[in-house]
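J.: Predicted model and sequence follow; I will ask about them next.
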Amino acid sequence: MKKLPIFLLISLMILISFGFILRSEDKKEEFKTEWKKVDKLVEKGLPKSALNIADSIFLIAKETENTPQVLKSLIYRISLQSQYKEEHLINAISVFEDELMNATVPEQQLLQSLLAELYLWYYQQNRWMINDRTALAEPGEEDISRWDAVRLNAKIREYYLASLSEQEQLEEIPIKEFSAILNVDKKEKDTYALWPTLYDLLCNRAINYFSTSDAGLAIMGSEHLLSDKYLVPVKEFIQIEMEDTDDQIELKLYQRLLTVHVKQKNTVALLDLDLRRLKYVYEHLAQNDKNRETYISLLESLSKKYRDYPVFVEIACELAKVYQQSGNMYDPQAGDKNRWELNKADSICRVAVNAFPNAAKANACQNLINDINAVSFGLRLNTVDLPDKPFLTRLDFRNVTKLYFRIVKVDAEKYREQALKRMDKDQLAIYVKNPAAYEWQVDLPDTKDHQNHATELKIPGLGKGFYLLFSSDTPDFDKEGNLNYNPLWVSRLSYLTKSDREEESFELYVLDREKGTPVPEVTVTTYRTVYEPRRREYTTRKLNTYQTDESGYLKMNTPTDDRSSSFTFSLEKGGDKLFSEGRQHIYYSRPDDQFRTKTYLFTDRAIYRPGQTVYFKGIVVDKKGNDVKIKPQFDVSLRLMNTNYKEVSSLEKTTNEYGSFHGAFVIPQGGLN
């Protein structure tokens, strides 16, 4: 059972208090002492004791017609019961709907918005179960525990839209009058400017819901892209005549609220909302150069208009994100298109942060700067290379002009055990100090574009063994800096593997890595990685040792002490050693001591279309190891399922004297979705 989240409780308390304080001309008892006791009991994990006090407040508040405290105590009751009572959300919905029956403006709209949120929270808590339902409930069914996702979201939608009635009255109620109740963090003081009225609050809550994918569940029909006619300046947008269709509700809400702020000339609220509107429209348009350029043009126009206001940072941040997205699509093989877009994003953010370092979006801009300028590099090399022969590797790099490399030889078995535990920076710092087999540095071009680039490096020939190749942007390979490493084997040995599940065996061919010829008399040692509960770590245990024959071939039985497992192996001959790449997975069954029934089903084709007939034939056998017997006169149940694993139709069949059966299903015209 999940508890009612704190953020929901707070929003319920704050929002419902708004409306009733508006109507309270006389100062009412706030029960500060009592509520402190309630909060302390909650902190101690005593919800039932806290509920007793909340209920006593409710009785007094009800008698004195102290509506804010009545509702506050009701909300506390719901929250506290959520910690120990089943179906607390259904109970909460019932309580709020009872209160709604006699509510007037603005309590009515607040309750409607909150009921929408309660229904949404109920859906989100039970999503996995609700989404698995078909439309079980009749249209008049009041038991929401039987509602499907479509009906629940239709109710959520209904309440959010209803909460926006009486718009003119709600526009006259300023939120700032209730700062003590809002308890807005000092860092979020701009909230009053962004949502100056109660209508702003309710409309934004509705917009937030309709921007989710859940809202679409109440609308039958497929999603489609928006028209680019909505990607226009705000004064043009509010003049567009919207179609009366369900899929344009969010645009209508943006239009209604933007119209209010244009008339009121509320710069901060208008710009914040318009940026969200532009972003919403752009994200729902066809992604092409034309729409991207229009979006950039609109953002640049806004940035020039509000260059001397702190809101400039918010515009700059969104504009930089668009340039960053374009820059991330740069393809060196396709020329210079998008190559310099990251520079534009970086420059825009730096101007914004320098101008208004304390603005709300300044940190977001700084994070973009940090991301664009982050140093990254890495090598792509083969896991194994031939001894005493130089080889090439690819180096990817970004925002770095010099790199340092060091190759050190390490004990493969010790490294394997350490890697199982965790290869942290401290362990790497120890390895990197080992005597270097080879070290060098490379100067890289200063591309000045913040893009990923690549070049090839020549690695000198190395003797047989296991190595770590370190790369760093500092000459001392400081563990606090950018330090990368790649494991590398140098060996003439290579191998091919094959596992046979039926025979519960594993086959191995060892070959010369350069010539491809078989390598005989190679010692093969198998290992298994196991978890030690007491030590809370993984360790490697040796299993068996084998040797390849004159053809470099080895066939071994898989272990039989577990239902399924995996293992690694090492190859060794004449000082040349190699560990397998990753784990070899093995599967096997426990020895059958009884017959098990198995059905083999065959269809006349692989792919079917809606309305077609699926002809099938089946054979039922009893199987114990390699002993197989047909199963005549055996009853078989068959079900045709849709993609949601719901039964579409079913058949009952009985096998004939040969243990077989046949039949047909017709796929519905609507398919199996």
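T.: Noted; the coordinates are in hand. In this text the structure is predicted, and so the values were computed from the model without any measurement.
J.: hey, let's count contacts and neighbours off CA atoms from now on
T.: Fine.
J.: for the helix or strand encompassing residue 365, packing partners?
T.: Using DSSP states H and E, residue 365 sits within helix 362-372. With contacts taken as 3 or more C-alpha pairs under 8 Å, 6 or more residues apart in numbering; DSSP states H and E, helix 362-372 sits against helix 312-327, helix 341-355.
J.: so which of these comes closest to residue 106?
T.: Shortest distance between residue 106 and the helices and strands packed on helix 362-372, using C-alpha to C-alpha, is found for helix 312-327: 32.1 Å.
J.: Quick one: distance of the closest one to the chain centre.
T.: Distance of helix 312-327 from the chain centroid (C-alpha atoms, centre = their mean, to the nearest Å) equals 23 Å.
J.: List the buried residues in that helix.
T.: 312-324, 326-327 (16 or more other C-alpha atoms under 10 Å).
J.: surely residue 71 meets residue 18?
T.: No: between residue 71 and residue 18 there is no contact under C-alpha atoms under 8 Å: 11.2 Å.
J.: Next, show the common contact partners of the two.
T.: With contacts taken as C-alpha atoms under 8 Å, 6 or more residues apart in numbering, residue 71 and residue 18 have no neighbour in common.
J.: which residues does residue 445 contact?
T.: Residue 445 neighbours (C-alpha under 8 Å, 6+ apart): residue 401.
J.: try it again with 10 Å
T.: By C-alpha atoms under 10 Å, 6 or more residues apart in numbering, the residues touching residue 445 are 399-402, 453.
J.: Looking at those, which are in strands?
T.: Judged by DSSP state E, strands contain the following of these: 402, 453.
J.: Show me the two of the contacts of residue 445 that sit farthest apart.
T.: 402 and 453 (13.4 Å).
J.: got any residues that touch both of the two?
T.: Common neighbours of residue 402 and residue 453 (C-alpha under 10 Å, 6+ apart) are 444-445.
J.: So which elements touch the helix or strand that contains residue 112?
T.: Remark: residue 112 resides in helix 107-125, with elements defined by DSSP H and E. If you count contacts as 3 or more C-alpha pairs under 10 Å, 6 or more residues apart in numbering; DSSP states H and E, helix 107-125 packs onto helix 6-23, helix 88-100, helix 127-130, helix 149-162, helix 198-210.
J.: mind giving me CSV with the ones you listed and columns for mean neighbour count and distance to residue 529?
T.: Converted to CSV, the helices and strands packed on helix 107-125 look like this (neighbours: other C-alpha atoms under 10 Å; distance: least, C-alpha to C-alpha, whole Å):
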stretch, mean neighbour count, distance to residue 529
helix 6-23, 18, 44
helix 88-100, 17, 47
helix 127-130, 14, 36
helix 149-162, 21, 46
helix 198-210, 21, 49
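J.: for comparison:
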Amino acid sequence: MRSLSLLIMLLLTVCGMSAQQIKTMHENEYARQWEKVASLEKKSLPQSAAEEVNAILHLAVDEQNSPQVIKALIHLGKYDLARDAENDTLVFSRLQGMLEKSSDAVEKAVLHSMLGELYMQYYQNDQWQIRQRTELRGYIPSDMKEWTRNIFFDKVVEHMEASLADRKQLEAAIVSTYSAVVDEGKDSRQFYPTMYDFLALRAIEQYQQLESDEDLSRKLARRELTPASLFAPADAYIRLPIDPKEGEYNLMVHETRRKLMASLMERGLHQSLLLEELDKLESLAGFQQAYRSHALPSLEAMLDKWQGDPFSVEIIDRIAAVRQEEIYNLPAERDSLRDERTKELYLFLQKAIEDYPDYERIALLENRLRNLTTPQFSLSGNNTFPTDGVKKITVTFQNLRSLTARLYRIDSPVDVQMHQSGVRQTLQNRRSFVKEIPVNLPDTPPYQQGETAMELTLTEPGSYMLTFDSQPETNDSEQPAYFFTLSNLAVFSRVAGENLHHFFVVDRVTGKPVANAEIVLYKQTGNWRNSRFTETARVATNWEGLAVYRIGDNGNNIFYHAVRGTDNGSLLTRLNNYRYFTSAIDDEPRGQTDLFTDRSLYRPGQTVHYKAVLTHQADSKRSLATGSKTIVSLHDANGEKIASQEGVTNEFGSTTGAFVLPQGVLPGFFSLRTESGTVSFRVEEYKRPTFEVTFDPVEGSYRFGEEVTLRG
């Protein structure tokens, strides 16, 4: 929906200031210089790109060209990060300094919006490490690298709220005025014409990325609201008492959208308001139960209001999406209901296209209708059939006038295996044409799937292939091919011991053992497309249909099938050699360290006592590692090593030690690490409880399920 509503993009997510500030240097010249910067970036030359951006920055400062100054500062911050991770916070101080010097309300609003987004990006780039830190409250470290998740989120909120604080001035600032550095979509001026609209949409986008620890339903309940309340029409939604408190990030999305919708309503931008309503509904899909109950009625109420207006195509598109999802989620046994709902959707889209053929985005509905009636077919059936009896393949199809199959005989099942593995791209010279088979397709509406069966009259054992031509053609770059074999043999294998395999060959129809059959084994060698299959062994079955085979040292990539006389068996099967790999791994000695601490929670300055137990595993046996040296290191919440100790294991394979935690460290999850083991624990500024709860002794005995009253 945003593709229609506002395709305003910040260059490098950066918005610029008033075009009137650009005094001497023509924007085309800046564009030429930025093209050079982009070229250097593509070549992964951040140092050279930074030098070019520095030149742009000096010119922009001389000309008081605020947009280009901001853009240059953002680029330099990005290059600092690429060249030196320690400098990645410089861009914040640069923009903060520019913000403090600015006296223009719109310029300051844009700078706030940029800073909020940059804080979000910084968090996302390093979120794995930041999330390990215990959240700090009431204190913000001077070093951003010690900030916790909530501090970053609060900074995002602080700057996004500041970017929208001067609503009246922003509503008076037209987006088109800033076209020098704002890339506008063609619909932006019509639907979201002011900088307030633009910045509000950016704020919503950022708030949607903030993670909330508490479920939104609970926050709504404290306001005597339910998820269903959020599905209210615009005139009711803008009056909801949302009023988010500190840390209620997911409510800030709705509060910002509520204010934006109120502004659009006051300005009489009804189409823009509708687009926001549609976006709001789409964002509520996470409330699955409420969405299933309220989304479609809400959309249908909107459609009633906009009936006869070409702009209703936007609503129809969303209704179609919801109905399509409902059809998709119908259980398999509800075929008749699925057909009925699909027909309703087909007619619904068809009528809308007929009613509003000239609407500029009517392609939305045309694409949905096209997807609903996409020509397609699929095949299902056995991979191997006995030589006698019916060979039936099921064809499922949609919107096809005709379907013709061509039957080919393949020289060898090895060719089929190589083709299906992608080794051989074509079987053109390894197949012989047998016959053409027209497939009888029953009449079916274009939106509905039909089903028919192909019956093949074949008796000669071998490998076969079916290819298809359809009218109209399907969207697949290649029509699907179907491979199968005719064989009266069925073969099973099992691992019987170290590198030892048993094969059983039976009659596919009767299940009786087949004597004097052969198991043919092939080795796949080489690298994928350059690989080949080479026959390595043939093993005959005894009177019980059993063949025994012991593989060599390199038993991976082995394939097999059964043959007897002219019956060359089914398609190749890869030999399961699991035990071989397990044995190979177990032959390699491996060490493991199990680490234990005396507690799971400590305060800064306390002592962490630990024990490390070392073991070795070889030949599937685990043993204690006595007399082994090991180094145990202590790491803080940022993963930085604080200290380390060396120890030697005793006769029980263990060693002990202790670390004193430093004072003034960032709280969070600390860890002890060795080369082959780790253990984590928390470091917090906590206090022991200052009260005690005691209970009187329980008298008597009670049965399970009885109620017991405790006094104390």
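T.: Everything's here; your move. Predicted model only: the values in this text are computed from it and were never measured.
J.: Across to structure 2, which of the contacts of residue 445 of structure 1 hold up?
T.: Of the contacts of residue 445 of structure 1, the contacts whose aligned counterparts also meet in structure 2 (both residues aligned by TM-score structural alignment, their matches' C-alpha atoms under 10 Å) are 399-401, 453.
J.: Of these, select the buried ones using a PyMOL command.
T.: Selection of buried members from these for PyMOL, criterion 16+ other C-alpha under 10 Å:
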select buried, resi 399+400+453
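J.: before we move on, back to that, mind putting the helices and strands packed on helix 362-372 of structure 1 in a markdown table, distance to residue 297 of structure 1 included?
T.: Shown next, in a markdown table, are these (distance: least, C-alpha to C-alpha, whole Å):
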| stretch | distance to residue 297 of structure 1 |
| --- | --- |
| helix 312-327 | 9 |
| helix 341-355 | 14 |
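J.: Can you report how many residues neighbour residue 59 of structure 2?
T.: 16 (other C-alpha atoms under 10 Å).
J.: so is it in a helix, a strand, or just coil?
T.: Following DSSP: H, G, I helix; E, B strand; the rest coil, residue 59 of structure 2 is assigned to helix.
J.: circling back: have a look at how far, on average, the following helix or strand past the helix holding residue 365 of structure 1 is from structure 2.
T.: If you walk from helix 362-372 of structure 1 toward the C-terminus, the next helix or strand you reach (DSSP H and E) is strand 376-380. Taking mean C-alpha distance after the TM-score superposition for structure 1, the mean distance separating strand 376-380 of structure 1 from the aligned residues in structure 2 is 1.6 Å.
J.: Other residues contacting strand 376-380 of structure 1?
T.: Identification of contacts with strand 376-380 of structure 1 by C-alpha under 10 Å, 6+ apart yields 392-400, 403, 452-457, 469-473, 482-486.
J.: Out of these, which end up buried?
T.: Looks like these have 397-400, 403, 452-453, 469-473, 483-486 buried, using 16+ other C-alpha under 10 Å.
J.: show me where the stretch 601-712 of structure 2 has strands.
T.: 601-602, 607-618, 621-624, 629-635, 641-648, 654-660, 668-674, 677-683 (DSSP state E, counting those that start in this stretch).
J.: could you dump these to a markdown table with mean neighbour count and distance to residue 244 of structure 2?
T.: Converted to a markdown table, the strands of the stretch 601-712 of structure 2 look like this (neighbours: other C-alpha under 10 Å; distance: least, C-alpha to C-alpha, whole Å):
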| stretch | mean neighbour count | distance to residue 244 of structure 2 |
| --- | --- | --- |
| strand 601-602 | 18 | 33 |
| strand 607-618 | 18 | 42 |
| strand 621-624 | 14 | 57 |
| strand 629-635 | 18 | 38 |
| strand 641-648 | 14 | 40 |
| strand 654-660 | 18 | 43 |
| strand 668-674 | 22 | 28 |
| strand 677-683 | 18 | 31 |
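J.: Which one of the ones you listed lies nearest to residue 34 of structure 2?
T.: Nearest to residue 34 of structure 2, of those and by C-alpha to C-alpha, is strand 641-648 at 41.8 Å.
J.: For that closest one, which helices and strands make contact with it?
T.: Helices and strands touching strand 641-648 of structure 2, by 3+ C-alpha pairs under 10 Å, 6+ apart, are strand 629-635, strand 654-660, strand 668-674.
J.: now with 7 Å?
T.: If you count contacts as 3 or more C-alpha pairs under 7 Å, 6 or more residues apart in numbering; DSSP states H and E, strand 641-648 of structure 2 packs onto strand 629-635.
J.: what distance separates the strand it packs on from the centre of its chain?
T.: That offset, for strand 629-635 of structure 2, works out to 37 Å (C-alpha atoms, centre = their mean).
J.: for it, packing partners?
T.: Against strand 629-635 of structure 2 (3+ C-alpha pairs under 7 Å, 6+ apart) you get strand 641-648, strand 668-674.
J.: what's the closest of those to residue 152 of structure 2?
T.: Proximity to residue 152 of structure 2, assessed across those by C-alpha to C-alpha, is greatest for strand 668-674 (16.2 Å).
J.: Structure 1: matching residues for that closest one?
T.: Using TM-score structural alignment, strand 668-674 of structure 2 corresponds to no residues of structure 1.
J.: In the stretch 351-500 of structure 1, what residue spans correspond to helices?
T.: Remark: helices assigned in the stretch 351-500 of structure 1 by DSSP state H, counting those that start in this stretch are 362-372, 412-421, 425-432.
J.: possible to save the contacts of residue 445 of structure 1 as TSV with distance to residue 513 of structure 1?
T.: Shown next, in TSV, are the contacts of residue 445 of structure 1 (distance: C-alpha to C-alpha, whole Å):
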residue	distance to residue 513 of structure 1
399	37
400	36
401	36
402	34
453	31
